[in-house]
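A.B. asks: sharing a model that was predicted from the sequence below.
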Amino acid sequence: MTTLLIAFGLLFVLMCLRVPVAISIGLAAMLAVAAELGWKVFPVSAQVMVDGVNSFVLIAAPFFMLAGEIMNRGGLTRRIFRLANALVGRLPGGLGQVNVMASMLFAGMTGSAISDAVGLGAMEIEAMRERGYDRKLSAAITAASSVIGPMIPPSVPMVIYGALAGVSIGSLFLAGLVPGILMGVALMITVAIYAKLGYCPVEEKVGRTEILGALWAALPSLALPVIVVGGIYSGFFTPTEAAVVATAYAGVLAMLYREISPREYAGILIRVGSATGALFLIVAATALLGWIVTRSGVMIEVALWLGANVSSQFELLLMVVALCLVVGLFMEPIAALVLLVPILLPAVKILQIDLVHFGIVVILSLMIGLLTPPVGLILFVVAKIAEISIQQMIKAIMPFLLTLIVVLLILTAFPAVVLVLPRLAYGLPVW
């Protein structure tokens, strides 16, 4: 136990010093292994880390990332924004509503909050600035709507969680649809309230011709999540094969749109390769830390303590939500997911919590952690895009952050809301 406390203390210190997450976790884990096994630390660490990433399911993650990057660079962003503007631009809040709707549509292409914030953020904030929107409000809406990305399939965090917990990725993809839509609706209501208070200009009404034209232009791109989820549930291909199909489909669309030159593909592959390397290094390092935690018996003690002292599923889930929001202050979602899930799973199984519901709650909690002041990663990304201070960003995001937390609590308290689509797909009772 002392060794683990030292390891986690070192991890916290290294992360406070802004040492990369994977290196921080790896050094802390190797220190713990060395304290127990001495010079065997190197062969043992190498074996455990290789085993940690030796998963067929994990291969889906880089392919989904590649598909999203190709579609982001291939003209999809502009088409999605045009469609969102045609559908909801006339609602109270105008481009604020477009911002949220575009994130919901774009989510099915990338499955990444950061990709959404970067891919759509600059375009959305600039468009809102030109229409007279307050820069701080524009940044807050952009940041809040970006966390919808990992909830609507395909989703890289869901792939990671499915591999860790042994849960059907297809079920996770279906389970994320309703929460993603609820998040979008809640944010749109919040934007409408701002509009009623006079913070948003009134937009011009879009004609039917523009709506049909925008829909026709975006329709091929919108088919991607349908192909992925439909293919998995029809049994036509596995989640990993679905990721490859999604990448191939994105490549065909990019060729048709002719907005990516052959030279740009090299840059795309380099960026995705770099991101994949960082992702797998985090998974490998966290696998080593998880191995030493399991070896210490702490996971069993935590599970037994929670099983004896937590009286209900909802109580445990509230504890998990609070833990994830705090962890989200200083750790990237993927690293936090890989670290926390193996520790919490035994207690979750003791209390017979549905693993799909648990996964959605954990992922959403960690995504909201990206918005949590003072060090939420998306706050810094969007503040830089909008050219405002982090203090202004934090003040502007608070109403939207509270809205998302309310949605999170509703999804935590009512599992049926999350599980309705997976249960319908398997022919099970909804309630």
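C.D. replies: On my side now, so go ahead. This one's a predicted model, so the numbers in the text were calculated from it and none came from an experiment.

A.B. asks: could you use CA atoms for every contact and neighbour count after this?
C.D. replies: Fine.

A.B. asks: and the contacts of stretch 252-271?
C.D. replies: With contacts defined as Cα atoms under 8 Å, 6 or more residues apart in numbering, stretch 252-271 is touched by Leu66, Glu69, Ile70, Met71, Arg73, Gly74, Gly75, Pro220, Ser221.

A.B. asks: the third one: how many residues sit nearby?
C.D. replies: By that I understand Ile70. 28 (other Cα atoms under 10 Å).

A.B. asks: right, and it touches Ala250 too?
C.D. replies: Yes. Assessed by Cα atoms under 8 Å, Ile70 is found in contact with Ala250 at 6.2 Å.

A.B. asks: sorry, back to before: okay, the contacts of stretch 252-271 in a markdown table with distance to Ser312 and secondary structure next?
C.D. replies: A markdown table is the format used below for the contacts of stretch 252-271 (distance: Cα to Cα, whole Å; DSSP: H, G, I helix; E, B strand; the rest coil):
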| residue | distance to Ser312 | secondary structure |
| --- | --- | --- |
| Leu66 | 41 | helix |
| Glu69 | 42 | helix |
| Ile70 | 45 | helix |
| Met71 | 44 | helix |
| Arg73 | 47 | helix |
| Gly74 | 48 | coil |
| Gly75 | 48 | coil |
| Pro220 | 45 | helix |
| Ser221 | 43 | helix |
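
A.B. asks: all strands for the stretch 101-250 of the chain, in order.
C.D. replies: Using DSSP state E, counting those that start in this stretch, the stretch 101-250 of the chain contains no strands.

A.B. asks: ok, the residue nearest to the spatial centre of the chain - contacts?
C.D. replies: The centroid of the chain falls nearest to Pro150 when counting by Cα atoms, centre = their mean (3.2 Å). Residues in contact with Pro150 (Cα under 8 Å, 6+ apart) are Ala107, Gly111, Ser112, Ala113, Val156, Pro157, Met158, Ile363, Leu364, Met367.

A.B. asks: that one and Ser45: what is the separation?
C.D. replies: 31 Å (Cα to Cα, to the nearest Å).

A.B. asks: and if you look at Lys205?
C.D. replies: For Lys205, the distance to Ser45 - Cα to Cα - is 61 Å.

A.B. asks: try Leu17
C.D. replies: Distance from Leu17 to Ser45, by Cα to Cα: 24 Å.

A.B. asks: next structured bit after the longest helix seen in the chain?
C.D. replies: Counting by DSSP state H, the longest helix found in the chain is helix 262-296. Using DSSP states H and E, the helix or strand that follows helix 262-296 in sequence is helix 298-309.

A.B. asks: for that following helix, name the packing helices and strands.
C.D. replies: helix 333-350 (3 or more Cα pairs under 8 Å, 6 or more residues apart in numbering; DSSP states H and E).

A.B. asks: now Arg79: closest residue in space, sequence neighbours ignored.
C.D. replies: In space, and not counting its chain neighbours, Arg79 is closest to Ala218: 5.5 Å by Cα to Cα, 6 or more residues apart in numbering.

A.B. asks: got a list of what that neighbour touches?
C.D. replies: Ala218 is in contact with Leu76, Arg79, Ile80, Leu83, counting by Cα under 8 Å, 6+ apart.

A.B. asks: alright, now check it against this:
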Amino acid sequence: MIDSEILIACSMLLGSFIFFLVLGLPVAIAIMVSSIFTLIFSMSVGDILYSGSQKMFTGINNFGLLAAPFFILSGNLMNKGGIARRLVNLAMLLGGRIPGSLAHANVISNMLFGSVCGSSVAAASAVGGFMGPLQKEKNYDPYFSAAVNIASAPTGLLIPPTGLFIVFSLMTGTSVATLFVAGYVPGILMGLGVMFYAWIYAKKHNYPVEDKVPLKQALRIVFDAIPSLLMIVVVIGGIIVGIFTATEGGVISVFYGLILSLCYGTIKPKDLPAIMIESAIISGMILFLIAASSFMSWAMTWLSIPDTVSELLLSVSENPIIILLIMNLLLVIVGTFMDISPALLIFTPIFFPITQSIGMDPIHFGVMLVFNLCIGNITPPVGSALFVGCSIANVPMEKVIKPLLPIFAIEFILLLVVTYIPEISLFLPHLFGMS
């Protein structure tokens, strides 16, 4: 029997959190204030502040978290270092002979650049800003073009290196290297899903195929892109083989991105202070959000909320298929109203014990969770990739929703495929002997 007091506490925590978000409080502050408001009925203010501050410090007192700021700095260096244009040229070469070639090039560019910079917003901005005018020249529908750019931007959050897997690893004790390897196939699958829709749309509207690129020019495009792609090979390969940790890989990616950008001449030494300050601000925001989420996780544990949610779900059904479907539906709804980072931090400690009780592989759960929340990254009202993509394309959001809906349906179907076929996520880890 579920304790009614726990249900009330759960409702208070969720209700107050949504209320403070509606008031316009920053997410981290809303998390902390709602946690204090809920706990105040079961312990003294002094105990809340004393224990809560300890939990916040403990939440970020982890060597592994150093990887996140380094990868953020690396992503900023690559974003401002002229990397996007070279990867877009490679993507146009790869997708140029398919109907609607510029749309396919957009998707491939987001997959390549997103994996390098680790940010859906940066990918939507950099790639969309470059591809948008080209597609406009070829008379592509601007709303379709924006929808393709927006829907494919989050693929880089699955294709490593990605900070989301680093945070999930620290919260659950899973291997970062294994998560990185597991994200490749689902990330590519998400990109192929968008390309499938783009191909159908292009065939229906008779979109052109780009001219064949001469061999000499094609070789030059590939040669220009190789240094950028090598960063992924060096960093991910080194982590997988065990030459260095994820944190050390972050340092190497910063060094590699800096040298590459300076060699290209797109970043000058005078630009570095601004890039480092921007990276420090973003890192500080993320670390503060992690600290605040550690506070809320402690509050939820104190109030037995994870156990209660687990009991509620298991009372509905003990069938893993039904439980995972309910979890996915809840996460899709959550992703619609909450940004991906706080959603990951808040719901991982709630759902992780449930997946363990039904025998789900933790790596598989991590990939499913990130895949699900990536879909929320493209949905209103808080989809950051959606806002940036519409802004870059200079189109109203309401006009982009219509072409986004079929892509959303395809990605949700792919989410269910990833959820119910574990080998999609676990094939590569098993292949490399990483269980």
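C.D. replies: Great, that's in hand. All values reported here derive from a predicted model rather than from experimental measurement.

A.B. asks: before we move on, back to that, buried subset of the contacts of stretch 252-271 of the first structure as a ChimeraX selection?
C.D. replies: To isolate in ChimeraX the members of the contacts of stretch 252-271 of the first structure that are buried, counting by 16 or more other Cα atoms under 10 Å, one can use:
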select :66,69,70,71,73,74,75,221
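
A.B. asks: farthest-apart pair in the contacts of stretch 252-271 of the first structure, please.
C.D. replies: Within the contacts of stretch 252-271 of the first structure, two members stand farthest from each other by Cα to Cα: Leu66 and Pro220, at 17.5 Å.

A.B. asks: so what corresponds to Gly433 of the second structure in the first structure?
C.D. replies: Alignment note (TM-score structural alignment): Gly433 of the second structure maps to Tyr426 of the first structure.

A.B. asks: quick one: its match from Gly170 of the first structure, how far?
C.D. replies: 11 Å.

A.B. asks: neighbour count winner among those two?
C.D. replies: Gly170 (22 against 10).

A.B. asks: for the residue mapped onto that one from the second structure, what are its contacts?
C.D. replies: Taking TM-score structural alignment, Gly170 of the first structure has Ala177 as its aligned residue in the second structure. Going by Cα under 8 Å, 6+ apart, Ala177 of the second structure touches Ile236, Ile239, Ile240, Ala246.

A.B. asks: what's the neighbour count on Ile421 of the second structure?
C.D. replies: 12.

A.B. asks: from Met368 of the second structure, how far out is it?
C.D. replies: Look at Ile421 of the second structure and Met368 of the second structure: by Cα to Cα, they are 11 Å apart.

A.B. asks: ok, which pair from the contacts of Pro150 of the first structure is furthest apart?
C.D. replies: Maximum pairwise distance in these, criterion Cα to Cα, is 14.6 Å, between Ala107 and Ile363.

A.B. asks: between these two, tell me which one has more neighbours.
C.D. replies: For Ala107 of the first structure versus Ile363, the count of surrounding residues by other Cα under 10 Å is larger for Ala107: 28 against 23.

A.B. asks: quick check: closest non-adjacent residue to that one.
C.D. replies: Using Cα to Cα, 6+ apart, the closest residue to Ala107 of the first structure is Gly149 (4.0 Å).

A.B. asks: go on, Val229 of the first structure?
C.D. replies: Counting by Cα to Cα, 6+ apart, Val229 of the first structure lies nearest to Gly170, which is 6.5 Å off, once chain neighbours are set aside.

A.B. asks: thinking again about what came up before, give the residues shared as contacts by Ile70 and Ala250 of the first structure.
C.D. replies: Between them, Ile70 of the first structure and Ala250 share no contacting residue, judged by Cα under 8 Å, 6+ apart.

A.B. asks: circling back: now check the second structure for the residue matching the residue nearest to Ala107 of the first structure.
C.D. replies: Under the alignment (TM-score structural alignment), Gly149 of the first structure pairs with Gly156 in the second structure.

A.B. asks: Val13 of the first structure too?
C.D. replies: Alignment note (TM-score structural alignment): Val13 of the first structure maps to Phe19 of the second structure.

A.B. asks: how much does whatever helix or strand its match lives in deviate in direction from helix 272-302?
C.D. replies: Here Phe19 of the second structure, judged by DSSP H and E, is contained in helix 4-22. With axes from the mean of the first three to the mean of the last three Cα atoms, to 10 degrees applied, the angle from helix 4-22 of the second structure to helix 272-302 works out at 160 degrees.

A.B. asks: now helix 4-22 of the second structure, how far from the chain's geometric center?
C.D. replies: Mean-position distance between helix 4-22 of the second structure and its chain equals 26 Å (Cα atoms, centre = their mean, to the nearest Å).

A.B. asks: ok, and what's touching that helix?
C.D. replies: In contact with helix 4-22 of the second structure (Cα under 8 Å, 6+ apart) are residues 27, 30-31, 33-35, 37-38, 300, 303-305, 308.

A.B. asks: distance check, Leu17 of the first structure against Leu10 of the first structure.
C.D. replies: Remark: distance between Leu17 of the first structure and Leu10 of the first structure (Cα to Cα) = 11 Å.

A.B. asks: those two: which is more packed in?
C.D. replies: Leu10 (18 against 10).

A.B. asks: that one and Met30 of the first structure, how far apart?
C.D. replies: For Leu10 of the first structure, the distance to Met30 of the first structure - Cα to Cα - is 11 Å.

A.B. asks: Lys40 of the first structure: how many residues sit nearby?
C.D. replies: Neighbours of Lys40 of the first structure using other Cα under 10 Å come to 11.

A.B. asks: so what does it match up with in the second structure?
C.D. replies: By TM-score structural alignment, Lys40 of the first structure lines up with Asp47 in the second structure.

A.B. asks: list the contacts for the alignment partner in the first structure of Gly114 of the second structure?
C.D. replies: When the first structure is aligned by TM-score structural alignment, Gly114 of the second structure is paired with Ala107. Applying Cα under 8 Å, 6+ apart to Ala107 of the first structure gives the contacts Asp116, Ile148, Gly149, Pro150, Met151, Ile152, Pro153, Pro154.

A.B. asks: out of these, list just those in helices.
C.D. replies: With DSSP H as the criterion, helices contain Asp116 from among the contacts of Ala107 of the first structure.

A.B. asks: JSON lines for the contacts of Ala107 of the first structure, including distance to Leu339 of the first structure?
C.D. replies: JSON lines is the format used below for the contacts of Ala107 of the first structure (distance: Cα to Cα, whole Å):
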{"residue": "Asp116", "distance to Leu339 of the first structure": "25"}
{"residue": "Ile148", "distance to Leu339 of the first structure": "22"}
{"residue": "Gly149", "distance to Leu339 of the first structure": "22"}
{"residue": "Pro150", "distance to Leu339 of the first structure": "18"}
{"residue": "Met151", "distance to Leu339 of the first structure": "20"}
{"residue": "Ile152", "distance to Leu339 of the first structure": "23"}
{"residue": "Pro153", "distance to Leu339 of the first structure": "23"}
{"residue": "Pro154", "distance to Leu339 of the first structure": "22"}
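
A.B. asks: lovely, talk soon.
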